[in-house]
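>>> have a look at this fold, sequence not included:
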């Protein structure tokens, strides 16, 4: 079996720097060689136990090294993995296991499944002994599948192939240009594709990753300073959080020389705050939907140029070499503004077991395959600027959220008319009807959707305000949300 390029880069670093630390956490260190050996044991286990079926491994996030052992071990075995957020409700986890027909579930928690999915944890891997009976199965072209929100409450799996990931990692490794042993953060959840930017960039460059503890997640600024992090991967929301906890200061940002942002719009005032603490930092502001393998644009921002790259919101820059951005409006390609269409090597093959949804979002125009993003942007002097969404989807704290999914479950609870949107960086649900116990509603939603999707505020109305066109008056709802 020929490994993908990103695995070959990792193996090269194992050979060159076997005793260098790859992961460091509060009470644990693991070298490149030790990590590799664990990955091989994981690979051997799933190869032996999968029978003649390609290994498909769901990984329930624990924010520990075994998450990453499971990821690399699965790729080495020729299978693909499915990362799952630690806050995902059990019912939704079971749905995902069923949809992707997983034969393994990596978790430190005990789980029960109706299928023949086998639970695997670090203890099982350490005690495993290979019996040398090789079993043949098809090697998967896929690297991972990420599940995102669906409008009907059914999770939607985005397929990312090993070739997609190769194309992206080839670019980011050269762009970020990490030094051997450079200290990298790993705040981002493995269920969020931006985590590729710290984990894979680091292991393919010989870097050193620091896994945050629960305490570190509460006080990330302290963790950055304590571990002398020089390469930080972040969402803009994390910077706001660090600022609100008084962690955005010269001491904590002293060693940072590069920050990669992705997942939501980056604002000029956030950039100003960063440069106030360390004017030498280089910021890489990136953009890309999950369907296009992490990100497809990059804007390099410095203290000298940031004002020229801002209209209040920072530019997302230009397309990276493996991708191309086009703008379309009124069914015609435009030069200045329109919906972003993306083509190139990083485009997903589509959604798992969802041919109709794939056909709707992935289109072919003049023999070129594009992904329709639903994002509206303009092009000013060769740089792209994100403006707004064309549908009911938002990016919130780095997560992609389909607002209709929240409405779907509110209707399942018993409400006939609901509307959910983002106001002043908070998710607010408006409900037509009598006021009801909010804690009971939240408790119901916790069993259906992730914690970060649960609205911060619920507003009950006798009836929805309408505009002259008979549509919901968003401006009036915004005023109600602010009252």
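Cool, the structure landed. Because the structure is predicted, anything quoted here is derived from the model rather than measured.
>>> going forward, measure contacts and count neighbours with C-alpha atoms only.
OK.
>>> name the single longest helix found in the chain.
Counting residues, the longest helix in the chain under DSSP state H turns out to be helix 32-49.
>>> structure B:
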């Protein structure tokens, strides 16, 4: 790793020094060069510090999305040596408030776009983009820089206990990741990167800092742009793309993926959910000059930890029995262990353990592969248990993802514990019991739920769930039953329930 890049902010700062006049950020009609963005970041950092009476924060919530405040804010928090804790502008207010409490925020920076702002115990600074661009502040005083072992960001993922889990990522984790992937992007000034992921989802860190770590331009789409990826790519002459594979299915459904329809793309990465060979072929035909790469990794392993780049010639592609593109080989320094078919990982990208140590139980193995004793200290030598089943077709063949053996699914790239959705349903007045299953659709995975009791109308149930869960966790269909089917052990028979809900072949 270059000596000057020990923290996440260092990757941006190096490009601001080396490519000051190159465009760093495009949002709508606003374009900022690296010099302009760096100046704005320092001004915002100084303003935030003054808002906190000069006391440098440790953790700052960022309640913002697809605005200049969001991106300048992310960098300003890093500039202050603090950890970013993204909050969801579309999340229910109580969910954001719960995340803020669990993260013990010192401040919240908001852009005013949240549907339900709610109240936070920490001081809150709200700025619109026009206010940000007019902002003035005294020079930023000397700040103790973050250290490699300090936290760069904390993301909260769906929790099997019904409560989101905090996943802290250290600067050394994300810098190890960027040291591997930035050269793979083969980018520099003039390259143009998409930013399709919400800040609450860790591939957004890849989007921002592979662009800014290369001296390239980060181009931010609107929500409407995300529904028309081909048009967005061509309108902005993008060279680098990153999204969930379901974007391909949406584009195919609208018949937008015509051969050669994205001639400017040179690199395309997909992550967050399985990439099928059919999806990859459709994208490659539409972007014939682009590499197509499938990347894999849970949040705990810092964005992605393995990747597979498809050969340019379709005849050289592998053909796994499950019809998906392999997840490939590990990033530099990442070590893999197959434990009874489950992928376990350690190395410089592995997170230091959950924010709540109680969540570490059953999620790690000891260095020798034996069960982890949660009463002992967690070290870098411990293996993280991903919960994902993998296999190889041969000794030197790339890894293929086989699915999971628990109740965790991916919905448009977001990790969802079905038990958290079920807990939210059971907490509603009138609901006696509930079970949730995934359903595969042309647009990706969606959730469908069954419940017992007399809670009222389906619309009323859905509205109540939206007050508790992010939109992607709210089931698309809700079906009332007299009773949930049970197996001989008295547990929900998910295979039988799948048949009742029209999802044949769903595993038990």
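Perfect, thanks for sending it. Bear in mind the structure is a predicted one, so any value in this text is a computation, not a measurement.
>>> if we can go back for a sec, what's the mean deviation for the following helix or strand past the longest helix of the first structure versus the second structure?
Counting by DSSP states H and E, the next helix or strand C-terminal to helix 32-49 of the first structure is strand 56-60. Compared with the second structure after fitting, strand 56-60 of the first structure deviates on average by 1.2 Å (mean C-alpha distance after the TM-score superposition for the first structure).
>>> any idea of the angle strand 56-60 of the first structure forms with helix 32-49?
130 degrees (axes from the mean of the first three to the mean of the last three C-alpha atoms, to 10 degrees).
>>> so where is strand 56-60 of the first structure in the second structure?
Aligned using TM-score structural alignment, strand 56-60 of the first structure spans residues 59-63 in the second structure.
>>> now do that stretch: distance to the chain's middle.
A distance of 16 Å separates the centroid of the chain from that of stretch 59-63 of the second structure, by C-alpha atoms, centre = their mean, to the nearest Å.
>>> kindly report the same for stretch 180-191 of the second structure.
Here stretch 180-191 of the second structure is found 20 Å from its chain centre; the criterion is C-alpha atoms, centre = their mean.
>>> that stretch maps to which residues in the first structure?
Using TM-score structural alignment, stretch 180-191 of the second structure lines up with residues 171-182 of the first structure.
>>> also stretch 244-256 of the second structure?
Using TM-score structural alignment, stretch 244-256 of the second structure corresponds to residues 235-247 of the first structure.
>>> residue 471 of the second structure against residue 91, yeah?
Yes. Checked against C-alpha atoms under 8 Å, the pair residue 471 of the second structure and residue 91 is within contact range at 7.3 Å.
>>> who has more neighbours, those two?
It is residue 91, of residue 471 of the second structure and residue 91, that has more neighbours when counted by other C-alpha atoms under 10 Å, with 22 against 15.
>>> which residues sit against the longest helix of the first structure?
Residues from elsewhere that reach helix 32-49 of the first structure (C-alpha atoms under 8 Å, 6 or more residues apart in numbering): 13-15, 17-22, 55, 69-70, 72-74, 76-77, 104, 125-126, 128, 130, 133-135.
>>> my guess is residue 367 of the second structure contacts residue 382. True?
Yes. Here residue 367 of the second structure reaches residue 382: they are 4.7 Å apart, a contact under C-alpha under 8 Å.
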